[in-house]
Every structure is written in C-alpha cells, then in structure tokens.
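Asker: mind looking at a prediction? Sequence and model below.
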Amino acid sequence: MDEAELRARLSRLGEEHRDLDAAIAALAGAPGADALQLMRLKKRKLRLKDEMQLIRDMLIPDIIA
C-alpha cells in the first residue's frame, strides 16, 4: 500500500470509529440495552483503534536518534 492508500484507509477507519462511539453512547443510554451487543461494539471500536495506530506507525518513518 502506498501512502495515499494508507491515509485514505486511516480516514475511513477514523470515521467508523466515531460512528461506533456514537452508537455505543446511544445504546448505553437506552433503557434495557443489550449488554452483549454493547460489548461487541466496544471490542470492534478497540480493534479499529489498534488498526488505526498500526497505520499511523507505518506512515511515520522510524528515526533512530
């Protein structure tokens, strides 16, 4: 993947991460919220965060000081 593709992927993941954040907040505030569904959304959000960090690490070159 080239840098432009990585940046585009990072942008899409960031948008999905924000959407999940909103969905989690809405579900958590709902009466009788499904705890299992909430847990799955939170795990997905964490996986997205990890993938976003991996892409950021790929975009930033290693500099040995």
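Answerer: Nice, I can see it.

Asker: all contacts plus neighbour counts: C-alpha atoms, from now on.
Answerer: OK.

Asker: mind listing the strands for the chain?
Answerer: Taking DSSP state E as the criterion, the chain carries no strands.

Asker: how many other residues sit next to the closest residue to residue 59 other than its chain neighbours?
Answerer: Once flanking residues are discounted, residue 59 sits nearest to residue 3: 6.8 Å by Cα to Cα, 6 or more residues apart in numbering. The number of residues packed near residue 3 is 11, by other Cα atoms under 10 Å.

Asker: below is an additional structure, to be compared with the one above:
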Amino acid sequence: MNAPSDLSMKTDDVLRFELEVLRQEHRDLDEAIRAMQDLGTSDQLTIQRLKKKKLQLKDKIAIIDDRLTPDIIA
C-alpha cells in the first residue's frame, strides 16, 4: 500500500487542502491549453499531454470529493 496516496490515512482537513491545490492546478492547465490553442502555433502533442494530465487531475478531484462528501441515504 502506498501511504502518501492512501486517502483513508488522511484527515478531512488535509484532503480539503489537497482538493483545493488540485482544483487550482486543473484551472491552470485549462488556461494553459486555451492559451496554446489561441496562439495557433502550439504543438498538438503537447496539448494532448496537457489534456490527459487535466483528466487525471479531474479523476483525483472526484475521488477526494467523494471521500469528503458523506453518503446520505434518503
């Protein structure tokens, strides 16, 4: 088991901080991709890699968000 990435070992405060850092990184990547596309001279491979990284961040954000949001049985 990889302790640094194990969500069950982290407090909610730590997870909230990590969530905000990941969201900021996701926004930064979005801005970088948009800027590269607007220039029109950017490398498509680089854009693809940035988009893949952005999707990975989105998945991590969803996992942490699910961990922080309690299940409510109605």
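Answerer: Alright, I've got the coordinates. Model, not experiment: these values are computed from the prediction.

Asker: counterpart of the residue nearest to residue 59 of the first structure over in the second structure?
Answerer: Counting by TM-score structural alignment, residue 3 of the first structure lines up with residue 12 in the second structure.

Asker: distance of the alignment partner in the second structure of residue 60 of the first structure relative to residue 43 of the second structure?
Answerer: The pairwise alignment with the second structure assigns residue 60 of the first structure to residue 69, based on TM-score structural alignment. Using Cα to Cα, to the nearest Å, residue 69 of the second structure is found at 39 Å from residue 43 of the second structure.

Asker: likewise for residue 64 of the second structure?
Answerer: 32 Å.

Asker: which of those two has more neighbours?
Answerer: residue 64 (17 against 10).

Asker: quick check: that one touching residue 15?
Answerer: Yes: Residue 64 of the second structure is within contact range of residue 15, at 6.7 Å (criterion: Cα atoms under 8 Å).
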